[in-house]
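Trainee: can't give you the sequence, but here's the structure:
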């Protein structure tokens, strides 16, 4: 792809927190490098990972100037790591990709085109669930054309690995410092400002089901959702119950 085409493409900043990522980080970075869309920067933030992740990333960064590694002074969790990357980002667009997930090669090309044409502030795509070893399950999580604040309370359909945000249209982007569901809280915050999130119903990302990961514990996730409703969003008990009922129904449907 020629330089002139890259110059015409808005810069996308890809945000990746890194903790105990050595098993999958090579695949994750390669799935970014294989994007047909070339004008991106990948900002990985080392959350004091105790394994070999940093050495692996440094090799990629030495060979590809678009890949940057920053460090947190102490282990602080994904929210703090993502916020650090967002602070360092230079792109018009912010995209999120965790260190064990993958993107389809045309993910950015299709999604940025979708957002540029519609002047959209916030988009997300369908994604496929894959096994821990990377084998495809064929299970696709489909997405609606759009979702608003009330809709998202009842249906946590937005996969973090699929989200792209337009910084110019949204303004301040920061995750609340909780250990899990910080992405869900950010999406709610943006939608509360009056924006809609627009779905592109094409599976352009691959979510890895990792045994023992925070997100793999469904009961804990349900408890965290309740915490978000009551303590962060400060919803009434009735609104919390109706939102939770919708969330539970859609979660069961999604993972069936």
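Mentor: Received, thanks. Because the structure is a prediction, the values reported are computed rather than measured.
Trainee: only C-alpha atoms for contact and neighbour calcs from this point on.
Mentor: Fine.
Trainee: and the helix or strand encompassing residue 249, what does it pack onto?
Mentor: Using DSSP states H and E, residue 249 maps to helix 237-255. Judged by 3 or more C-alpha pairs under 8 Å, 6 or more residues apart in numbering; DSSP states H and E, helix 237-255 is in contact with helix 149-154, helix 218-227.
Trainee: Now do the buried residues in the last one.
Mentor: Of the residues in helix 218-227, those scored as buried under the neighbour-count criterion (16 or more other C-alpha atoms under 10 Å) are 224-226.
Trainee: if we can go back for a sec, next, the angle from the helix holding residue 249 to helix 218-227.
Mentor: 150 degrees (axes from the mean of the first three to the mean of the last three C-alpha atoms, to 10 degrees).
Trainee: outside of stretch 203-210, which residues touch it?
Mentor: 100-107, 125-132, 134, 140-142, 161-162, 216 (C-alpha atoms under 8 Å, 6 or more residues apart in numbering).
Trainee: at 6 Å instead, please
Mentor: 101-104, 107, 126-132 (C-alpha atoms under 6 Å, 6 or more residues apart in numbering).
Trainee: Ends of stretch 166-179, what's the gap?
Mentor: 25 Å (C-alpha to C-alpha, to the nearest Å).
Trainee: do the same with stretch 203-212
Mentor: OK, stretch 203-212 end separation, C-alpha to C-alpha: 25 Å.
Trainee: same question, stretch 39-57
Mentor: 19 Å.
Trainee: Next: stretch 172-181.
Mentor: Termini of stretch 172-181 sit 19 Å apart (C-alpha to C-alpha).
Trainee: For that stretch, report the contacting residues that lie outside it.
Mentor: Here stretch 172-181 makes contact (C-alpha under 6 Å, 6+ apart) with 77, 79, 83, 182, 186.
Trainee: One more pass at 7 Å, please.
Mentor: Stretch 172-181 is touched from outside by 77-80, 83, 182-183, 186, 224, with contacts defined as C-alpha atoms under 7 Å, 6 or more residues apart in numbering.
Trainee: Can you flag the buried ones in these?
Mentor: Here, 16+ other C-alpha under 10 Å leaves 77-80, 83, 182-183, 224 buried among the contacts of stretch 172-181.
Trainee: next up, a second structure to put side by side with the first:
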């Protein structure tokens, strides 16, 4: 296959700029993709295009999209590509989009209300904001919000600065998901990162976009169905590259955070937290103590290459240090037997969630 091959060209009269480009990365999702398309077609707001990039699927995903009759051809663009991973695919989607704003929709997810796009468009019209944040649910039977937006200090109209969102992101994974945001397309710099990232890519993309934004609007309503994924990070063996990607993303985020005010002590404790949480998941694949000690040593070697992670030194807070800080100190001080004893006693030292 020739990489980045346009399969369904737009008609000439469709080249005007719509408000939204709805970007869908696809990889082996033939079971769900038509549901995703139907959820867009049912929207009362109609000023949108759909851009699909198939990331080298090995099932019938691409053929299913080429045969679909749900979306008229003048409103959909389908690109067949060689397998490159989620981050590269999202970059390719944006580069092939015409819309003033981007909305990301994973191929196995859906928009859940017919007026979702209408409400997002109204927020953009009323406030002229660069980014709109909204909520999601993991169940269509019992709608419960996934994101606790109480951590943001939005005003009564839901307006908040991008610097405040980034400040919260410095010590939280709560706001990572790019699919729960609509953002101005011009905020994205396609040449910003060429490195292949397979993990925590949402966090990096969100931070890069927010670093160029001014104001954000919050609509704390669940517009998005985030389908439970049995192949998520917590349900499969964790590759060591996850740690390498995590380090790269947090170093990139630190460069962005250097331009704003944030709580450095809180961030240091958070960095300990995510490393130890990830290590707690990774060690599940190592059945004996000797192999786990090797894992810990490899982790130390990787962290030592990073100025950010090798210099973490959160203070002992009143009442003692949190357990993840204690565990991190045991790790970097090479007290690996004690670390393994602690991890065995607390099988899950800290719950790790990539939030995709």
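Mentor: Yep, it's here. The structure presented is a predicted model; accordingly, all values stated were derived computationally and were not measured.
Trainee: Find the pair from the contacts of stretch 203-210 of the first structure with maximum spatial separation.
Mentor: Taking C-alpha to C-alpha as the measure, the contacts of stretch 203-210 of the first structure span a maximum distance of 21.0 Å, between 107 and 132.
Trainee: These two: who's more crowded?
Mentor: Remark: of residue 107 of the first structure and residue 132, residue 107 carries more neighbours, 20 against 15, as counted by other C-alpha atoms under 10 Å.
Trainee: which residues touch that one?
Mentor: With the criterion set at C-alpha under 7 Å, 6+ apart, residue 107 of the first structure makes contact with residue 204.
Trainee: Let me know the secondary structure of residue 160 of the second structure.
Mentor: Under DSSP: H, G, I helix; E, B strand; the rest coil, the three-state class of residue 160 of the second structure is strand.
Trainee: Count the residues that sit near the closest residue to it other than its chain neighbours.
Mentor: Spatially, and ignoring its direct neighbours in sequence, residue 160 of the second structure is nearest to residue 154 (4.8 Å; C-alpha to C-alpha, 6 or more residues apart in numbering). Residue 154 of the second structure is flanked by 17 other residues according to other C-alpha under 10 Å.
Trainee: Residue 219 of the second structure too?
Mentor: Counted by other C-alpha under 10 Å, the residues lying close to residue 219 of the second structure total 19.
Trainee: got the contact list for the counterpart of it in the first structure?
Mentor: Using TM-score structural alignment, the partner of residue 219 of the second structure in the first structure is residue 200. Applying C-alpha under 7 Å, 6+ apart to residue 200 of the first structure gives the contacts 124-126, 143, 145.
Trainee: From the chain's centroid, how far away is the helix or strand where residue 200 of the first structure lies?
Mentor: Per DSSP H and E, residue 200 of the first structure falls inside strand 197-208. Relative to the mean C-alpha coordinate of its chain, strand 197-208 of the first structure is positioned 10 Å out (C-alpha atoms, centre = their mean, to the nearest Å).
Trainee: Pull out the buried residues from it.
Mentor: By neighbour count on 16+ other C-alpha under 10 Å, the buried set for strand 197-208 of the first structure is 197-208.
Trainee: now do stretch 30-44 of the first structure
Mentor: Here stretch 30-44 of the first structure shows 31-33, 35, 37-44 as buried, counting by 16+ other C-alpha under 10 Å.
Trainee: Grab the two from those that are most spread out in space.
Mentor: The distance between the two most remote of those (C-alpha to C-alpha) is 18.8 Å, for 37 and 44.
Trainee: Now residue 90 of the first structure. Nearest residue, chain neighbours left out?
Mentor: Residue nearest to residue 90 of the first structure in three dimensions, not counting chain neighbours: residue 13, with 6.7 Å by C-alpha to C-alpha, 6+ apart.
Trainee: Make sure I have this right: the one you found is in a helix.
Mentor: No: with three-state DSSP as the criterion, residue 13 of the first structure is assigned strand and is not in a helix.
Trainee: ok, back up a step: specify which member of the buried residues of stretch 30-44 of the first structure is nearest to residue 250 of the first structure.
Mentor: Distances from residue 250 of the first structure to the buried residues of stretch 30-44 of the first structure, taken by C-alpha to C-alpha, are shortest for residue 31, at 29.0 Å.
Trainee: Quick one: map residue 25 of the first structure onto the second structure.
Mentor: Looks like residue 25 of the first structure aligns to residue 33 there (TM-score structural alignment).
Trainee: thinking that match is in contact with residue 108, fair?
Mentor: Yes: the pair residue 33 of the second structure / residue 108 is scored as a contact, 6.1 Å apart, by C-alpha atoms under 7 Å.
Trainee: how long is stretch 227-246 of the first structure from one end to the other?
Mentor: 16 Å.
Trainee: Give me the buried stretch members for that stretch, please.
Mentor: 228-230, 239-241, 243-244, 246.
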